[in-house]
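Visitor: Sequence first, predicted model second:
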Amino acid sequence: MNEPVDQEAARLRGELVGRQDGATLLYQAWVARRITRDGLRDLLPDAWTRADPSPEMVIGATSWVEMFREAGRLLLPTNYPALPDMLTIYRGAIHHRRRGMAWTTDCHKAAQFRRRREQTERTPAFLFRAEVALEAVLAAFNTRGEREIVVDPSFLKRIDRLD
């Protein structure tokens, strides 16, 4: 992760570490323009990956998309391979959350998420597949072995249920 380039980002980093509500703190700082674009790029991955129960449920997809768009596409680790022009992505989710932002390029990982959702939501979950153009991709994170692809859900035109 890059070092924060401004004092507010440095201060926020200290506040965000290990906090599930870090997304809310980051969003508030960004809306108030207390952090720079570089500060946003530095803090956004941690805020996204630590948001609980899921990032979109914390501050909403619209807010996330706005922040990711301002930050520019994020690839972590920094040696993440170049992304192709079209990607096949997978998601394990309950039916009404199939258009979410968090996807993976690993079908088996998506199946694990499907099982987890069934356990936590106590309702049937499914495995979904979509094709997206590179312009839909806001971030690609492989920092937790999830091969996560964060997409702007407005680009999800066709979502197929696989099971």
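Guide: Perfect, I can see it now. Predicted model only: the values in this text are computed from it and were never measured. Residues are numbered from 1 along each chain as shown.

Visitor: C-alpha from now on. contacts and neighbour counts both.
Guide: OK.

Visitor: can you pull out the helices in the protein?
Guide: Per DSSP state H, the chain carries helices over the ranges 7-16, 22-31, 37-50, 55-59, 61-71, 107-121.

Visitor: would TSV of those with mean neighbour count and distance to Phe155 be doable?
Guide: Supplementary listing: the helices of the chain in TSV, determined by neighbours: other C-alpha atoms under 10 Å; distance: least, C-alpha to C-alpha, whole Å:
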stretch	mean neighbour count	distance to Phe155
helix 7-16	17	30
helix 22-31	19	23
helix 37-50	21	20
helix 55-59	17	16
helix 61-71	17	12
helix 107-121	17	19
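
Visitor: ok, structure two:
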Amino acid sequence: MPSFELLPEEQQFLDRILRQAAGSRSFGAKDEWLFDEVLDGVPQRSEDDSAQSGWLNACRTIALTAVSERCLAPRAADRALSRAWSLDNSPEAAIGTDDWVAAFRVVGFTCDPDEPFEQPTSPTQVWRGAPTERARGLAWTTDIHVAADFAGATAGASRGGVWTTVVPPQLVLARYNTRAEDEWVIDARELQLELYTPSI
């Protein structure tokens, strides 16, 4: 289960889901477990930005736990995980790589339902813009310009830049193009990364 700390009422909501799944399988029996059930059911925190971020991560935690505990039918788990990942641009801010990878492994390769991609069959070069301490994150792209934009957005935080690696097919967890970023979700924990230096 993700280590993000839930508020008591959020934990109660999660416990109810797990109880129902273990008892009647009322959640697991659904082919389409709408993520809106979580968004509507988890009590809102206050209106400030940090509380909103906390609420989104609480929703993610509930969804990832339901997926990892196999409370959902395959199609429902796929949609819940994709929705949780795409809530905003910071899915890894409060939920660690290991938790995300575990949930994606339960679902198997996934992608946008409205823009389906085939699972890759050969190694692919991908790029990521990030500070050094976050170079091994999950979100990569095949578009170097998108990676450069992300590198520019984080340039003031710490040293880093555009990273590149070649990912084998079995480490590609998902592909999304929700924000026209050609996003590849990969398990980069053991891959060799290089800091890209453009030719002059």
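Guide: Cool, got the structure. Given the structure is predicted, the values throughout are model-derived calculations rather than measurements.

Visitor: Now the TM-score, please.
Guide: Here the superposed chains carry a TM-score of 0.82, computed using TM-score structural alignment, normalised by the length of structure 1; 155 aligned residues with a C-alpha RMSD of 2.6 Å.

Visitor: picking that back up, which stretch among the helices of structure 1 comes nearest Leu134 of structure 1?
Guide: Closest approach to Leu134 of structure 1 among the helices of structure 1 is made by helix 61-71 (13.3 Å; C-alpha to C-alpha).

Visitor: In structure 2, point out the residues matching the closest one.
Guide: Aligning helix 61-71 of structure 1 against structure 2 (TM-score structural alignment) gives residues 97-107.

Visitor: What are the contacting residues of the matching stretch?
Guide: Stretch 97-107 of structure 2 is contacted from outside by 1-2, 64, 67-68, 70, 74, 77-78, 81, 137-138, 173-174, 187, using C-alpha atoms under 8 Å, 6 or more residues apart in numbering.

Visitor: I'd like to know how far the aligned residue in structure 1 for Ala180 of structure 2 sits from Gly60 of structure 1.
Guide: Aligned counterpart of Ala180 of structure 2 in structure 1: Gly145 (TM-score structural alignment). According to C-alpha to C-alpha, to the nearest Å, Gly145 of structure 1 stands 24 Å off from Gly60 of structure 1.

Visitor: before we move on, what about Arg114 of structure 1?
Guide: Following C-alpha to C-alpha, the distance that separates Arg114 of structure 1 from Gly60 of structure 1 is 21 Å.

Visitor: likewise Leu134 of structure 1?
Guide: Where Gly60 of structure 1 is concerned, Leu134 of structure 1 sits at a distance of 22 Å (C-alpha to C-alpha).

Visitor: again, but for Ala125 of structure 1
Guide: Going from Ala125 of structure 1 to Gly60 of structure 1 by C-alpha to C-alpha gives 21 Å.

Visitor: number of nearby residues for Ala58 of structure 2?
Guide: Neighbours of Ala58 of structure 2 under the rule other C-alpha atoms under 10 Å: 28.

Visitor: That one reaches Glu10, doesn't it?
Guide: Yes - assessed by C-alpha atoms under 8 Å, Ala58 of structure 2 is found in contact with Glu10 at 7.1 Å.

Visitor: buried ones in stretch 120-135 of structure 1?
Guide: Within stretch 120-135 of structure 1, the residues scored as buried using 16 or more other C-alpha atoms under 10 Å are Ala125, Phe126, Leu127, Phe128, Arg129, Ala130, Glu131, Val132.

Visitor: need the residues you listed in a markdown table with distance to Phe68 of structure 1, can you?
Guide: Converted to a markdown table, those look like this (distance: C-alpha to C-alpha, whole Å):
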| residue | distance to Phe68 of structure 1 |
| --- | --- |
| Ala125 | 27 |
| Phe126 | 27 |
| Leu127 | 25 |
| Phe128 | 23 |
| Arg129 | 22 |
| Ala130 | 20 |
| Glu131 | 20 |
| Val132 | 17 |
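
Visitor: with these in mind, which one is nearest to Arg13 of structure 1?
Guide: Nearest to Arg13 of structure 1 among those, with distances taken as C-alpha to C-alpha, is Val132, at 32.1 Å.

Visitor: Which position in structure 2 pairs with that closest one?
Guide: Aligned partner of Val132 of structure 1 by TM-score structural alignment: Val167.

Visitor: Its match and Gln125 of structure 2: what is the separation?
Guide: Taking C-alpha to C-alpha, one finds Val167 of structure 2 at 6 Å from Gln125 of structure 2.

Visitor: Contacts only, for Ala23 of structure 1.
Guide: If you count contacts by C-alpha under 8 Å, 6+ apart, then Ala23 of structure 1 has Leu44, Ala47, Trp48, Ala51, Pro55, Val58, Ile59 around it.

Visitor: farthest-separated two in those residues?
Guide: Taking every pair in these and measuring C-alpha to C-alpha, the maximum separation is 13.7 Å, between Leu44 and Val58.

Visitor: Contact partners for Ala76 of structure 2?
Guide: Listed by C-alpha under 8 Å, 6+ apart, the contact partners of Ala76 of structure 2 are Lys30, Asp31, Glu32, Trp33, Leu34.
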